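Participant: Fold the following and give me the result.
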Amino acid sequence: MLANILVTLVAVIHIYILVLEMFLWETPAGRKAFKLSVDFARETRVLAANQGLYNGFLAAGLLWGLWLGDSGVSVTLFFLSCVLIAGIFGAVTASRKILYVQALPALVALVAVMLR
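Facilitator: Just a heads-up that it's a prediction; the model follows:
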């Protein structure tokens, strides 16, 4: 049960990121979350929406794995691994904060799924 809760948490984080990147990018909340200027947010809104869509696919994959139950463990492990790799890459290339917001929860969930 703990593993399922942790996987759900990672999925919810990515749904939240989807909302921020696809719908709130140019709003004060979106600009604050990513420390963006008004001009930069306006100029990059299409790129951000694309990133948001990818985060949505990660969340969908995690929820799909949960929905499949025991037969979905490999799906869940795959998508958690994708989140972990994306989080590490983001921490190295964009912001160290991504390591804690994205990669660490994915790693904890990955370990929990593997130990169940």
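Participant: Going by C-alpha atoms from here, please, whenever you check contacts or count neighbours.
Facilitator: Noted.
Participant: element containing the spatially most central residue of the chain, please.
Facilitator: Nearest to the geometric centre of the chain sits H14, at 3.3 Å (C-alpha atoms, centre = their mean). H14 is part of helix 2-22, with elements assigned from DSSP states H and E.
Participant: Now that helix: buried residues?
Facilitator: 3-4, 6-22 (16 or more other C-alpha atoms under 10 Å).
Participant: so A41 makes contact with A29?
Facilitator: No - in this structure A41 lies outside contact range of A29 using C-alpha atoms under 8 Å: 11.5 Å.
Participant: Would you do the same for the sequence below? I want to compare the two.
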Amino acid sequence: MIWIANLLVALVAALHVFFLVLEMFLWTKPLGLKVFRQTFDKAVSSAVLAANQGLYNGFLAAGLIWGLVQGTPAFAVQIKVFFLVCVIVAGVFGAATVSSRILLVQALPAAIALIALYLA
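Facilitator: Next comes the predicted model:
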């Protein structure tokens, strides 16, 4: 069962790497404009904030990856739990303040991974 949990944690990490790329490098490009449903002018004016947000998503991904490669199993679980909870909190906050889609895209996968980790 742990391999399923780790696969789900890896998926959440990959999502956050994707968010990093979208927010730091593709924010004003067609894909970024489409994903975040914004105009080019709005994207240009918020690009620095988006890059900062992307960097934080990168830190979340790095923490999850750290948990996946950590050699001490008990410590690895603690790391994964901490960063999954961080992702869930960020997703709930984003859903409350920006868009309810964030709950499904960010918080739900992390919650599923956290449940799988608990069951493993």
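Participant: what helices or strands is the helix holding H14 of the first structure leaning on?
Facilitator: Contact partners of helix 2-22 of the first structure among helices and strands, from 3 or more C-alpha pairs under 8 Å, 6 or more residues apart in numbering; DSSP states H and E: helix 28-34, helix 45-67, helix 104-115.
Participant: The last one vs the second structure, average distance?
Facilitator: After superposition onto the second structure, helix 104-115 of the first structure lies on average 0.5 Å away from the residues it aligns with, using mean C-alpha distance after the TM-score superposition for the first structure.
Participant: Now check the second structure for the residue matching G56 of the first structure.
Facilitator: With TM-score structural alignment defining the correspondence, G56 of the first structure maps onto G58 in the second structure.
Participant: how much space between its match and F82 of the second structure?
Facilitator: Distance of G58 of the second structure to F82 of the second structure, computed by C-alpha to C-alpha, to the nearest Å: 15 Å.
Participant: Those two: who's more crowded?
Facilitator: Using other C-alpha atoms under 10 Å as the criterion, G58 of the second structure and F82 rank with G58 on top: 22 against 16.
Participant: wait, doesn't the more buried one sit right on L20?
Facilitator: Yes - counting by C-alpha under 8 Å, L20 is a contact partner of G58 of the second structure at 5.6 Å.
Participant: And the residue lying farthest from the centre of the first structure, how close does it get to R45 of the first structure?
Facilitator: Outermost residue of the first structure with respect to the C-alpha centroid, by C-alpha atoms, centre = their mean, is D39; its distance is 25.2 Å. Distance, D39 of the first structure to R45 of the first structure, by C-alpha to C-alpha: 10 Å.
Participant: can you check L104 of the first structure too?
Facilitator: L104 of the first structure is 27 Å from R45 of the first structure, by C-alpha to C-alpha.
Participant: again with V113 of the first structure
Facilitator: For V113 of the first structure relative to R45 of the first structure (C-alpha to C-alpha), the value is 35 Å.
Participant: of those two, who's got more company?
Facilitator: Using other C-alpha under 10 Å, the more surrounded residue of V113 of the first structure and R45 is V113, with 20 against 17.
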